[in-house]
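# here is my input, please return the structure:
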Amino acid sequence: MTFNLDLDPATTAGPALSEEAFVATLPKQLYIDGAWTDSSDGGTSDVEDPSTGALLARIADATPEDGLRALDAAARVQSSWAATPPRQRGEILRRAFEIVTARADDFALVMTLEMGKPLAESRGEVAYGAEFLRWFSEEAVRISGRYSMAPDGNSRLLVSKRPVGPCLFITPWNFPLAMATRKIAPAIAAGCTMVLKPANLTPLTALLITQVFEEAGLPAGVLNVIPTSRPGEVTGPLIRDPRLRKLSFTGSTGVGRQLIADSAHQVLRTSMELGGNAPFLVFEDADLDAAVDGAMVAKLRNMGEACTAANRFIVHESIAAEFSQRLARRMAGLLLGRGSAEGTNIGPLIDAKSRAKVEDLVQDAVDGGAKILTGGVAAAGDGYFYPPTVLVDVPESARILQEEVFGPVAPVISFRTEGEAIALANDTEFGLVAYGYTNNLNRGLRLSEQVDVGMFGLNTGIVSNPAAPFGGVKQSGLGREGGAEGIEEYLETRYIGIADPS
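Modelled structure (predicted):
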């Protein structure tokens, strides 16, 4: 494992601006009712560079009063926005897609600076996040209903769709562009207004995409953005407000459970994309090269800080040792360092708390008898770096097999039979995604049917796609984002009974 902390901004921020000068150009205020504004008490919060632990920017810190002002704006324009022609809503999304695509380098750099991921990964997120804008620009004009005769012939049935109404979005820090666009885009397409509370660790990307929507012609009040360091104080009153009709949250299962409980009083529509504990199954007939390639993607995307990250590697006993050695060699060859430095493969974790959790889970496994093939010791120096790590001989009691590690650690366990592999895969309260490698198509289909998840990757280490429904079962959440299903989360069904016209 090598380490890269090239901090020369001239090598990373393009020919015109240093990183510091670039950050100075970014919006840092709240966005309420079509205007950029300071918080009502003038307060600010700090955004940290996880590569160094140093201050990156100061942004406006929303108060509960600011939250209510944002909901006031969203509620005020809901009716007029819902009446906007679908084509017009779609064209706004299409313009936003084109602007994001044109400014891809800006979005990539801001994500790398505030979240830490390498620029290559940030560019991938820009393409992925922008695609939700294009996808839902096309779905806006495909909202449909139906007209039919009742079975008894005595009346006609008219079924239509209408927007749910004002929404509250709470997004995480790990994919600051994509997690925003895959909520905002279907809401715009459906005719809903919204209040967005981005993660306080990575708010700059959300503010930049807000600027894009403003440029694309989104009317005042439709999108309101309120970063805050006191999320419960700000969002609590909104969730209890009868004008709010929808809550969409991406984050931990623990917080999701509390938000579901809080939403019960107003019987809010909820979408919850929560935690994961993804199994990565490798059978004896798998293409081992392809399986290792897939493992690298499934484990190390976003430094493992993804709900879709492979958390448990369940490998047939006949190939477990070879798979583990190959994976360890690949991981050991990666360059760990500042995300904006040339050649970096793995950036820092998001903060000290996250790194401490990874260290604790690895130490717990080692204390129980696990062996480290590579990594396993946090990098010295500034920033929150942790090296890619492979663990073998992991005991069944190890917490890392039950808890979402959210870091670049791959614990490997083995199995003998297909039934045992499926039982191990399902031995978790979570059910977001699973991966399976086998050259036996029948086995692959059995796995896709018997592993209890919302998404399954067969011979692939990545499943996320804006054209596909994203979401899980069990305690991994409720609802789906993306695909044709994604817009339904923002639509209510209305039935009208019509007397027999004859």
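# can we go C-alpha only for contacts and neighbour counts from here?
Fine.
# any idea which element the closest residue to Gln325 other than its chain neighbours lies in?
Sequence neighbours aside, Leu373 is the residue nearest to Gln325 in space, at 7.5 Å (criterion: CA to CA, 6 or more residues apart in numbering). Leu373 belongs to strand 371-374 when assigned by DSSP states H and E.
# now Phe175
Assigned by DSSP H and E, Phe175 falls outside every helix and strand.
# would you agree it is in contact with Glu125?
Yes. If you go by CA atoms under 8 Å, Phe175 and Glu125 touch, sitting 7.4 Å apart.
# count the residues that sit near the residue nearest to Ala190 when sequence neighbours are not counted.
Excluding its sequence neighbours, the residue lying closest to Ala190 (CA to CA, 6+ apart) is Pro163, at 5.6 Å. If you count neighbours by other CA atoms under 10 Å, Pro163 ends up with 25.
# kindly report the same for Arg257.
By other CA under 10 Å, 15 other residues sit near Arg257.
# in a helix, it, correct?
Yes. With DSSP: H, G, I helix; E, B strand; the rest coil as the criterion, Arg257 is part of a helix.
# report the separation between it and Ser229.
21 Å (CA to CA, to the nearest Å).
# one more sequence to fold, the one below, so I can look at both together:
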Amino acid sequence: MGSGLLVGGEWQDTADRIEVWNPATGEVLSTVADASADEALAAVGAAYDAFPAWAGTAPRERAEILRRAYELMTAEAETGARLIALENGKAWRDAVGEVSYAAEFFRWFSEEACRIAGDFRYAPGRDKTIVVDHRPMGVAYLITPWNFPAAMATRKLAPALAAGCTTVLKPAAETPLTALWVADLLHRAGAPAGVVNVVTTARAGEVSTAVLADPRVATLSFTGSTPVGKILLAQTAKRVLPSSMELGGNAPFLVLEGADVSRAVAGAMVAKLRNGGSACTAANRFYVHESLVEAFTERFQAALAAVRVGPGIDPATDLGAMVSVKERDKILALVDQAEAEGAEAVEVGAAPPGGAFVAPRVVRNVEHGSVLTRTEIFGPVAPIVSVTDEAEAIRMANDTEYGLISYVYARDHGAGIRVARQLESGMVAVNRGVASDPAAPFGGMKESGLGREGGFAGIHEFLETQYLAVDL
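Below is the predicted model:
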């Protein structure tokens, strides 16, 4: 694995370098290449040149490469987890879980590569035969965030390669080492030169503007914040460039009358603390029926108090560092704003001195519409709002511009599904604290994104549909 750019199958250095920090210690882990716009366009050129041969490769061959990548990632899981824990800060168990989740995208799309379905039928007037085919779009520009540096890379690379696209991956500057490892796995699995290119850069805006303006780029897949997504969509609109967007979230966690409080607390621990709360799928605001709010809050607070905060590389750690001191300070500033609004933030447990650590907090007396219910917290802070009935919980849950995921705890699955169908979100976890699965469509409604990743839909984000009218 190199520390430069991966362009056309070769590791290339740059004049400038990016320092990669360990957020738990504040120490520099390594440095990686810092690409300019011109260097990024060289990667686009390599992908463009490699596209015709890769698009013409048999689906089975592409599938076998992805399968080998899955096997390599599984065999080297500890290496990947170590990179993630060190550069991202997350707890070891979360890092190991991420590698497992990331590898599953290689396995799932290795299977989907050979199952791209078309259509063949008579037109209703029987004057022609309708043939519908799918073909790879071309060069795919993939932008991934820092919170899941392995899984967000494989969730884009795997379907793009399975579809027959070539790729330019731009990982977040905070967590480039994991992305370089993933690319190296694909290289060793047999991906031909130019099929997978990686551009690490601290000049994301400059680089992405140049790449998206290049006519050789055929599609964009972006995971990140909604404000940045809107900027990128404005740029892609100039070329009518197909784009899939997995953007921000503001996930409500509903605990309805009659729900099992113990199960709801167990689910809340997963939904809130997975990845330290730094997930677009993290439960962001808790709407709890007034008959259960005191019991739920007390048990949730007790569970959070048992969480061990420390360096992610330590297997005994439950909650690691945030990705940076800047991210830590942003979370703490939100807590300060909430307290200024009259909420009561209770810090449970203790964060180690130094580093980008945040101790878990339960926030009581929160009003719907206050700062913590409007803002994606991205950390281990749980604001709790008391609701009087199901209708109020649904109204408050939907009162946001976001619609990625929701969580519902009800007395039974039937009641949960009934409420879930009234929620304006692309995914709903019913009586469970996690929903993500490579075999399921991942994506949101409203300002949480466009398109879907994973599942049967994921590969189609990288395919053009072509209709042939044929006299037969």
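# sorry, back to before: pretty sure the residue nearest to Gln325 of structure 1 contacts Leu391?
Yes. Using CA under 8 Å, Leu373 of structure 1 is in contact with Leu391, at 6.1 Å.
# which one's more surrounded, those two?
Legend: neighbour count by other CA under 10 Å for Leu373 of structure 1 and Leu391, higher for Leu391 (23 against 17).
# show me what the more buried one aligns to in structure 2.
Structural alignment (TM-score structural alignment) places Leu391 of structure 1 against Val363 in structure 2.
# swap in Lys353 of structure 1?
Match for Lys353 of structure 1 (TM-score structural alignment): Lys326.
# and its match, that's in a helix?
Yes. Assessed with three-state DSSP, Lys326 of structure 2 lies in a helix.
# how many other residues sit next to it?
There are 10 residues near Lys326 of structure 2, going by other CA under 10 Å.
# from Leu204 of structure 1, how far out is Pro198 of structure 1?
9 Å.
# quick one: the helices in the stretch 151-300 of structure 1, in order.
For the stretch 151-300 of structure 1, the helices defined by DSSP state H, counting those that start in this stretch occupy 178-190, 203-216, 231-239, 253-263, 288-300.
# dump the ones you listed into a markdown table; add distance to Thr438 of structure 1 as well.
A markdown table is the format used below for those (distance: least, CA to CA, whole Å):
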| stretch | distance to Thr438 of structure 1 |
| --- | --- |
| helix 178-190 | 31 |
| helix 203-216 | 39 |
| helix 231-239 | 44 |
| helix 253-263 | 31 |
| helix 288-300 | 9 |
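# most tightly packed of those?
Sort the helices of the stretch 151-300 of structure 1 by mean neighbour count, taking mean count of other CA atoms under 10 Å, and helix 178-190 sits at the top with a mean of 27.
# just the helices in the stretch 301-450 of structure 2 please.
For the stretch 301-450 of structure 2, the helices defined by DSSP H, counting those that start in this stretch cover 325-340, 371-374, 390-398, 413-420.
# buried deepest among those, which one?
helix 371-374 (a mean of 21).
# longest helix in structure 1, by residue count?
Using DSSP state H to define each element, structure 1 has its longest helix at helix 119-139.
# quick check: Thr373 of structure 2 vs Val434 of structure 2, distance?
20 Å.
# which one is Leu68 of structure 1 nearest to, not counting chain neighbours?
Leu68 of structure 1 sits nearest to Leu238 (CA to CA, 6+ apart), 6.7 Å away.
# ok, now Gln450 of structure 1?
Ile422 (7.1 Å).
# quick check: that neighbour touching Glu449?
No. Ile422 of structure 1 is beyond contact range of Glu449, at 10.4 Å (criterion: CA under 8 Å).
# over in structure 2, find the residue span the strand holding Leu373 of structure 1 aligns onto.
Counting by TM-score structural alignment, strand 371-374 of structure 1 corresponds to 344-347 in structure 2.
# measure the mean distance from the matching stretch to structure 1 post-superposition.
Mean deviation of stretch 344-347 of structure 2 relative to structure 1 after superposition (mean CA distance after the TM-score superposition for structure 1): 2.6 Å.
# ok now that stretch, how far from the chain's centre?
29 Å (CA atoms, centre = their mean, to the nearest Å).
# and that stretch, what's buried?
Neighbour counts using 16 or more other CA atoms under 10 Å place 344-345, 347 of stretch 344-347 of structure 2 among the buried residues.
# and if you look at stretch 300-314 of structure 2?
Within stretch 300-314 of structure 2, the residues scored as buried using 16+ other CA under 10 Å are 300-301, 304-305, 307-313.
# just stretch 58-71 of structure 1 next, same as before
So for stretch 58-71 of structure 1, counting by 16+ other CA under 10 Å, buried means 58-64, 66-71.
# if I look at the residue lying closest to Val325 of structure 2 once chain neighbours are set aside, how far off is Arg126 of structure 2?
Spatial nearest neighbour of Val325 of structure 2, chain neighbours left out: Ala356 (4.7 Å); criterion: CA to CA, 6+ apart. As judged by CA to CA, Ala356 of structure 2 and Arg126 of structure 2 stand 67 Å apart.
# who has more neighbours, these two?
Ala356 (25 against 10).
# which ones are touching the more buried one?
By CA atoms under 8 Å, 6 or more residues apart in numbering, the contact set of Ala356 of structure 2 is 23-24, 321-325, 327-328.
# what does Val126 of structure 1 give?
Per CA under 8 Å, 6+ apart, neighbours of Val126 of structure 1: 100-101, 104, 107-108, 177-178.
# how about TSV for the residues you listed, with secondary structure added?
Converted to TSV, the contacts of Val126 of structure 1 look like this (three-state DSSP):
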residue	secondary structure
Val100	helix
Thr101	helix
Ala104	helix
Phe107	helix
Ala108	helix
Leu177	coil
Ala178	helix
